[in-house]
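Student: sharing a model that was predicted from the sequence below.
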Amino acid sequence: MGIVVGYVANPEGRAALERAGEAALRYAVPLVVVHSRRPGREVDAADAEQLAGVHASVQEKLVAAGLAHEMRDVPDSEDPADDLITAAEETSASLIVIGLRRRTPVGKLILGASAQRILLDAPCPVLAVKPED
């Protein structure tokens, strides 16, 4: 058992990683960090270098926190929701953590398609977090 977190290098991803790390430490379980990238997006040398830097930074933080973890990079993701659900099923995860964007009053009526799918299809509880202001 462990905790699966969807990570993207943005405020929502950082908030999700922080909360997932806190939960993993609290419950003494490993963390699986899933980073999905859309297919068809060309990754040039600068993008690859930036991505490697982001992964190294995340690894460094997790090691410094003393967290057992696994990094999963999904370079040609058809659906980030599938990637998280699959990781949760494969690891018998006890929790999935995702980040949500702040939305306008009208936008609050609509939840992102990936977030909605994860909430509905996940094999375990889902914690949805927003970044602090």
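Tutor: On my side now, so go ahead.
Student: drop to CA atoms for contacts and neighbour counts, all remaining ones
Tutor: OK.
Student: okay, now residue 64: neighbour count?
Tutor: Neighbours of residue 64 under the rule other Cα atoms under 10 Å: 9.
Student: quick one: it from residue 57, how far?
Tutor: With distances taken as Cα to Cα, to the nearest Å, residue 64 is found 11 Å from residue 57.
Student: let's bring in a second one:
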Amino acid sequence: MTILVAYVARPEGQAALDKAIEIATRRNERLVVVNAGPGGRGEDPSIVNGYEVERVEERLAKLPIEAEFKQFVRGKSAIDEIDEMVAQLQVSVLVIGLRKRSPVGKLLMGSMAQEILLTVDCPVLAVKAT
């Protein structure tokens, strides 16, 4: 089985990664950290840079379990990429990070967490940043 974590370089992404590492280590399950976005002309704040990728990969290399980082920037939404990974891997749980947003922010930007919950076919653990 695999623990899948949706990672972004923000406090909620770090909280999700920390919790996923804890669960995967305790259960002795494989851990896959995924960072994804459509890419394109504009700057995508959800895509982590090279330094951050190295930092996460170094942390994963020190774990006593199988762990890997995957990054996808190929025109699909992060939700589509995550949904495909859930379908391909035997995912026991998907871990996502949450942040507090105002009602207007939710209306204008939508809720990626809500869309993930409605899309994927596996249990989802939502973690708040401290």
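Tutor: Done, it's in. If you're wondering where the values come from, they're calculated on a predicted model, not measured in any experiment.
Student: got a TM-score for the two of them?
Tutor: Counting by TM-score structural alignment, normalised by the length of structure 2, the TM-score of this superposition works out to 0.84. Behind it: 126 aligned residues with a Cα RMSD of 2.4 Å.
Student: hang on, isn't residue 73 of structure 2 packed against residue 43?
Tutor: No: counting by Cα atoms under 8 Å, residue 73 of structure 2 does not reach residue 43; the two are 11.8 Å apart.
Student: which of the two has more residues huddled nearby?
Tutor: residue 73 (16 against 8).
Student: off-centre distance for the longest helix belonging to structure 1?
Tutor: The helix that spans the most residues within structure 1, counting by DSSP state H, is helix 45-64. In terms of Cα atoms, centre = their mean, to the nearest Å, the centre of helix 45-64 of structure 1 is set 15 Å apart from its chain centre.
Student: could you identify the helix or strand that succeeds it?
Tutor: Along the chain past helix 45-64 of structure 1, the next helix or strand (assigned with DSSP states H and E) turns out to be strand 69-74.
Student: can you map out the strands along structure 2?
Tutor: Ranges of strands within structure 2 are 2-6, 30-36, 67-72, 91-98, 124-128, based on DSSP state E.
Student: corresponding residues in structure 1 for the first one?
Tutor: So the one you mean is strand 2-6 of structure 2. Taking TM-score structural alignment as the measure, structure 1 aligns residues 2-6 with strand 2-6 of structure 2.
Student: what angle separates the longest helix of structure 1 from strand 31-36?
Tutor: Between the axis of helix 45-64 of structure 1 and that of strand 31-36 there is an angle of 170 degrees, by axes from the mean of the first three to the mean of the last three Cα atoms, to 10 degrees.
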